[in-house]
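Novice: How does the following fold in three dimensions:
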Amino acid sequence: MSFTRFRPTSHFIAPHSWSNDPCGAVYVPETKEYLFCYQWNPGTTEGGNSAWGMAKSKDLVTWTDCSPPITNGAAGSYDQKGVFSGSIVSRVIDGKTALFLFYTSVSRLPIHWSKEYLEGCESQSVAFSTDYGVSWHRYENNPLLSVPPKRELSTGWRDPFVSPWTTLSRFLGVDEATDYMMIASGERGRGSALHLYSSNNLLGWDLCSTILEVETNTPVSPTSSFIWGMNFECASFFNIGESNYILVGIEEDIPSTRHNRHLTLWLRGEFVLENGKPKFNILSHGMLDFGILYAIHIFRDAEGRLLQLGWADESANAKTIKQQGWAGCIAHPRELYEISKPIADSISEEDIWYVDEKAGRMTALGIRPAPQISQVRDSRTQIPLENFKSIRSKNYEIKTTFKKPTGTEEFTFNVRQSPNKEELTKIIFDLANSTISVDRSKSSLENLGSSFTEIGRFTLLPDEDLDIRLFVDNSIIEVYANDRFALTSRIYPSLESLGVDYDFGGFEEENVGFWCWEGLKDAWPTRREGSVESSAEDVTVDEKGVVQVMERPIVVV
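Specialist: Presented below is the predicted three-dimensional model:
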């Protein structure tokens, strides 16, 4: 199996080896560039002893590799076993811009909610850059925080997200420039928790409150189908106007049917005081992605839009992953915003909608591809519906509007389809049952990857058109609907399955707006030589056909 067989073209991906969480994204006005960091474990297709990789971009579409900002510390140090996820903030100090890279410093492994918590295994640390991310230096007084609030009862204490939270500062009557650090955690025998710290200089941190505590294996709300799991990960916060949001990754218990027992929720809430400390009272909630996406990270683009990144893990079998010599990529950046609609009585009880009876409006968190992603298209390759079935490709975008559906229709797109249809992946929009799914039961005849059907709930509002965007990029599929639904999936066709098809169930095609762009832009133009990545110089194939990745020390410049 070749290094490039299932490798995406237009998505963000590490040069080789294991990669997972996006963990530090920031726009630097002085250089007009985005810096984007991610968890990376060179030399293996397995996770664990990870540090940070980094790349830069002018447009969030094409990328250039940078030297890793920070790697494991020396033997015996507070971060000898890993530099885990975190965030980057930019501040002007004495007239000069400084970047602060906050991370979880790991001194002992393993760390998992199901295992005994090792004393001192996790702490929170920071590194600085004063040359816009070219070089980084650890703070001499690291770690900033050394002991989790629940100590040996902790199920985890990691992934610091740092930012002001203006609505909380106003609620507390403190300076709106106050910075907060949210750390995902949990307490054994009780449930998951989010600890919030505050600072006025980014170096000295005080525990503000445990702003959210939930009980293990209880429903998120009385009507919700989602259950709180065993531990929180990769949490962040923001406000849109006066609306307060938290994003949080949930580690579920063994009975979960989700990929790696992970899911990510968005929570809208209000602040209340409990014993003088702020708490987050949940008012509505929803899934950020109904598929494989996890480890959500947020940042602001050059225009101030709130963008979201996420890790698209592999769902291939272990042999497939080992043979290809790499694992994991990042889904396209997505914009988060707030949707406001007139109250629709038929669905006003759904958990994603916050209903304001007085204003006659209901609101939810919107999710759509970041506007920059339209730049991946090549206008010369736009294909109309009448020619769509002639496509032979594994890299394209589909944009479709079904005008004035009755709400009883089922629309299906087949992608990565073999000529005789023995291998294909179905993307199904079932309006009658309010679901969108990716049926992978025939995606891989040789069972190279999961055949589990990924499915999410989606309900059209009265008199609403169905607006769809689909991205197919070799092994990754992204599905969006009406700017409030997302589902990311991974597939591993065994055959040269490049065909497409569709079935609109008799829906009048004159009521279908359709656009397709084939051959999306290469995300790594400086990394490739022809069709082979230049970064693959560290990759060889042994006598058994297994891809081997050369493990090299990473030097921070």
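
Novice: contacts, neighbours, all on C-alpha from now
Specialist: Will do.

Novice: quick one: Q323 is in a strand?
Specialist: No: under DSSP: H, G, I helix; E, B strand; the rest coil, Q323 falls outside any strand and is assigned helix.

Novice: Would you map the helices across this structure?
Specialist: Along the chain, counting by DSSP state H, helices occupy 166-172, 318-324, 385-388.

Novice: E30 is nearest to which of these?
Specialist: Smallest distance to E30 across those (C-alpha to C-alpha): 25.0 Å, for helix 166-172.

Novice: Contacts made by that closest one with the rest, please.
Specialist: Helix 166-172 is contacted from outside by 175-178, 239, 242, 244, 271, 278, using C-alpha atoms under 8 Å, 6 or more residues apart in numbering.

Novice: in it, what counts as buried?
Specialist: Buried residues in helix 166-172, counted by 16 or more other C-alpha atoms under 10 Å: 166-169.

Novice: Second chain to compare with the first, below:
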Amino acid sequence: MSPVPTSTSVLPPQAVVEARTSAAVAESSQSFQKRAMRPAQLPLPQQNGQLLQDSHPSASSEDSSSSSPTLFPVTTPASSGVPSPTDEVKQADMLTQHAALENVTRSTRALFEQWRPTSHFLGPHGWMNDPCGPSYDPRTRLYHLWYQWNPNASTWGSICWGHAYSYDMIHWTSRPYPVIEPGSNHDSEGVFTGCVLHRSPLGTAAEAAGTGEMTAIYTAVSKLPIHHTLPYNFGSEKVVLSTSKDGGETWVPHGIVLDGPPEHLDVISWRDPYIAPWPVLDAALGRTDQQPGLYALIAGGIKDTTPTIFAYSIDPTDLSQWTFVGMLADVGRNHKAAPYGVDLGKNWEVANFFTICDTAGPASAEYLLINVEGCTEPGPARAAVYMKTLPDVQRDANGEIRLQPAHVGLLDHGCLYAASSFHDEQHDRRIMWGWITEDDLPEDYYNTQGWAGLISLPRELFHHPTSTQLGIRPAQEVERLRDGAQHICITPSDQAATTVVELAEVDSLGAISVDEVASRSYEVEMKLSAGQPGVVVAHSSDMATRTVVYVTDSQLVVDRSLSAGKEAVLAKGLKVNTSTLRAPLAPTTDGTHSLRLFLDNSVLEVFVDDVIALSTRVYPDPTDVGLSILRSSHAQHADLAPVNIWQGLSKALIA
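Specialist: This is a model prediction of the structure:
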């Protein structure tokens, strides 16, 4: 086996990365020999009767987040029986082809950029889904994010790991090629979700952390399809381990850790390992007098019985040594959990565990983060969920450990899924990212636009001082999106409503247009009340196209019923989901609610009272950039608080 070249620095210099060739990356596994610099393939539609190919969009362009491919038509050689044209005809032909190519390139670039966000992290092109291995490296003070990526198409398949790193979780350097790819053996069908530890797989915690290595532990897939509704093929999902010595740029596979789930259990899925110390499980296993243990969760389900989490104890000095501890949950299928009746589905994916401390005192609470699928109507089919557990770990009749839910809620009331979290030791807090899906567009349009999916803004999970719910808010670093933005402050009491907005649940509303806003790139921060219940975003000049975000006495409402663009959606017959989304609101002492709203082209993230998060997508026309403040005709002067807007949020991708 030939050794994998490593860099003495944790992150290789840009020049080294860009100059790297397949000869310089002679790796020890066939699955890693493909990682030479090369243009990734972005399937694109036929336009004007021509099939298009591409080269990779530049990662260092002026606006890398919206960079688009350079396109070349695939032409068929002329038949040998056709007479050769004159030079004059050839020249005219070339000019015509060049003009046609420029038109096609502009057209395809417009489709690529039409709804593409610029202030969220997303892959260079193609399909992306789960965030993987989110983490902080104290040696380099860098945040790392790997993610599920298909660089060969804008639909799911051939799943690899992409990689990006950042000093602030907002501005990212994105690698233009996959860093872990399917091979020819146990991962031939995909490299699925997992975690990354900033240590080597061998040695004590201190010894392992001092090596500068990273260890990735993830699901390797050798047979598809895999779905909780299909018969499970034992061995199709394995836990494997790889290491990196160059900051996550190249990885050396170290083989299989687990061949499959416990054989005595009739599982329907088993994937997405997550690893961390867990004092609660130390106590449950009677290990309080020993060194802190290391534990892994793998999410899945038991056929016709329950979704669950498979728990393993790991030797802290050898991360390849795992011992099955048991199933931590037996909630039954489609259990409606208190207090909100959240459907816990039939199967779980991407599970984390963590402790949230009360900053005002010694109290703490234990949480599971789970992503549930197989939910029943009328709710969504899948959701990102948190579960606060009872403080005392219980055992069932067979003596197996069971975590009992005390409080279950949604981490997001919209389209965010595959949520994953990590402990940010730099600031001693819990940070979460999630996958904001493209589900509201028809799947056959994904390849037309050349990309699908993105990562949410980073969110902090915390102990809320006045609510029983888990606190959730934009991480403090999100304010860095305001750097260089235009700050607009509106005092609605000094403004006249120019448009009437009719909503079924709120009477007599006018809209105050914010004329300074001329884009779909902004943050809004304001107090919501009966007199000033919300905003209208991404609206046309006549309000015929619009998305309305507002509160009632008991709900946050995001009305997307008129959000589809006349030209980009309706005229093309695209079947876009424009359903209205809702989230329950708890009453407040003064009757007001705090709102932070981020619009990034087609991406809308809404946060209310630091307990409600809602992510969704809207697909208006390019000219639908209006922003208006809702005001009740019954509003008193005291009801109308100033509204702060930051227009022109900074770009997420810096390289």
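
Novice: one step back: is it possible to export the helices of the first structure to a markdown table including distance to Y492 of the first structure?
Specialist: Shown next, in a markdown table, are those (distance: least, C-alpha to C-alpha, whole Å):
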| stretch | distance to Y492 of the first structure |
| --- | --- |
| helix 166-172 | 45 |
| helix 318-324 | 9 |
| helix 385-388 | 22 |
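
Novice: Out of those, which is closest to I339 of the first structure?
Specialist: Counting by C-alpha to C-alpha, I339 of the first structure lies closest to helix 166-172 out of these; the figure is 19.1 Å.

Novice: Distance from the closest one to the middle of the chain?
Specialist: In terms of C-alpha atoms, centre = their mean, to the nearest Å, the centre of helix 166-172 of the first structure is found 27 Å from the chain centre.

Novice: with the second structure superposed, average distance for it?
Specialist: Averaged over the aligned pairs, helix 166-172 of the first structure sits 2.7 Å from the second structure after superposition, using mean C-alpha distance after the TM-score superposition for the first structure.

Novice: Now do the contacts for T108 of the second structure.
Specialist: T108 of the second structure makes contact with Q449, according to C-alpha under 8 Å, 6+ apart.

Novice: in the helix or strand hosting it, what's buried?
Specialist: Per DSSP states H and E, T108 of the second structure falls inside helix 87-114. Neighbour-count burial for helix 87-114 of the second structure, counted by 16+ other C-alpha under 10 Å, picks out 101, 104-105, 108-109, 111-114.

Novice: what's the answer for stretch 512-519 of the second structure, then?
Specialist: By neighbour count on 16+ other C-alpha under 10 Å, the buried set for stretch 512-519 of the second structure is 512-514, 517-519.

Novice: for the residues you listed, which one is nearest R617 of the second structure?
Specialist: The closest of these, once distances to R617 of the second structure are taken by C-alpha to C-alpha, is S519, at 16.1 Å.

Novice: Could you find the counterpart of W270 of the second structure in the first structure?
Specialist: Under the alignment (TM-score structural alignment), W270 of the second structure maps onto W157 of the first structure.

Novice: and that match, how many residues sit next to it?
Specialist: 29 (other C-alpha atoms under 10 Å).

Novice: For it, list the residues it contacts.
Specialist: Contact partners of W157 of the first structure, counting by C-alpha under 8 Å, 6+ apart, are 122-123, 148, 183-186.

Novice: Kindly recompute the last result at 6 Å.
Specialist: In this structure, W157 of the first structure makes contact with 184-185, judged by C-alpha atoms under 6 Å, 6 or more residues apart in numbering.
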